[in-house]
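Q: sequence first, then the predicted structure, then my questions.
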Amino acid sequence: MAKSKRAGRLTLLGRSEAKLPASPSDARLETFTNPAPRRNYWIHFETDDFTSVCPVTGQPDFARIDIDYVPDRLCIESKSLKFYLASYRNERAFNEAVTNRILDDFVTACAPREAVVTAQFSARGGIALTVRAEYPNKKPNRGEK
């Protein structure tokens, strides 16, 4: 099968790249052409291997990240997403800011029809935190998860 023009611009896939981006600003979410742009379908990514840093204490914050989206013209390439998420390992930010930035960067990269980022942060001090950010902006129902 021939490579599509869009797939030819992928820089990480198929390479044994070991150097992770130093920060989310240095990372790049790569895309390829949606193979079924006329259909609404959901794509789901998940990882239990997410870490960022509390901006106050400097302690690591561990999370499970789920990203669900309906692509429009572009899909996110998974290896670039892995590198992008790993770039948060030294990022000092509150959990809410991290989750919303992931969604913003994701939407900027692929302009999906819909997207939801759910970040389930591990308990610290006995309290776990889940942040859910949606695109397009929807008015949440009280108590909605």
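A: Yep, that arrived.

Q: make it CA atoms for all contacts and neighbour counts henceforth
A: OK.

Q: quick one: the residue nearest the centre of the chain from K138, how far?
A: Per Cα atoms, centre = their mean, the C-alpha nearest to the average position across the chain is that of I102, at 4.9 Å. For I102, the distance to K138 equals 17 Å [Cα to Cα, to the nearest Å].

Q: structure B:
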Amino acid sequence: MSDTPHDPQTGSTPRFLGQSTGLPTSPEEAELDYVPNPREGSLYMVRFSAPEFTSLCPVTGQPDFAHLVIDYAPQATIVESKSLKLFLGSFRNHCGFHEDVTVGIGQRLFDEMAPRWLRIGGYWYPRGGIPIDVFWQSGPVPEGLWVPEQGVQNYRGRG
């Protein structure tokens, strides 16, 4: 990790971009980079899709798979995508229930980045024959913000 001071509220030079970086061993160890919003004052939405997200079942230790969709309307900063990828990858060896993992990711991004609005959809593949979808948002959608559907179909199996 870099010794460069990092202020999530104001953004700083990305520490991971252009660097060879291994996955953090846990979400708590993972650091997210935030950079100044190049369009501060404009109302717009950013979407990240992670269709191959994995974490571990806290009971069995077996892998759980999800398609995560993160939407947010930035204010002063935006999250740097490589640091987000490393943060999400840090869950690969993390045990947590679907609800805790999904809501925890959304809350951490919201608390650190302080966007106008954020939502996350966690579309989890079946465990014990039952798919679980988890949704969290920080509050009402800002007036005038275009928010398309997340576009993830309900799980159908072989249909």
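A: Sure, I can see it. Note that the structure is a prediction, hence the values are computed from the model and not measured.

Q: and the TM-score between these chains?
A: TM-score of the superposed chains, computed with TM-score structural alignment, normalised by the length of structure 1, equals 0.86; 133 aligned residues with a Cα RMSD of 1.8 Å.

Q: and the strands in structure 1?
A: For structure 1, strands defined by DSSP state E occupy the ranges 31-33, 43-53, 60-70, 74-76, 114-124, 127-135.

Q: would you turn the ones you listed into a markdown table with mean neighbour count?
A: Putting these into a markdown table (neighbours: other Cα atoms under 10 Å) gives the following:
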| stretch | mean neighbour count |
| --- | --- |
| strand 31-33 | 19 |
| strand 43-53 | 16 |
| strand 60-70 | 19 |
| strand 74-76 | 21 |
| strand 114-124 | 20 |
| strand 127-135 | 16 |
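
Q: in structure 2, what range does the lengthiest helix in structure 1 match?
A: In structure 1, taking DSSP state H as the definition, the longest helix is helix 95-110. Aligned using TM-score structural alignment, helix 95-110 of structure 1 spans residues 98-113 in structure 2.

Q: mean deviation of that stretch from structure 1?
A: Compared with structure 1 after fitting, stretch 98-113 of structure 2 deviates on average by 0.8 Å (mean Cα distance after the TM-score superposition for structure 1).

Q: now that stretch, how far from the chain's geometric center?
A: Remark: stretch 98-113 of structure 2 is offset 7 Å from the chain centroid, using Cα atoms, centre = their mean, to the nearest Å.
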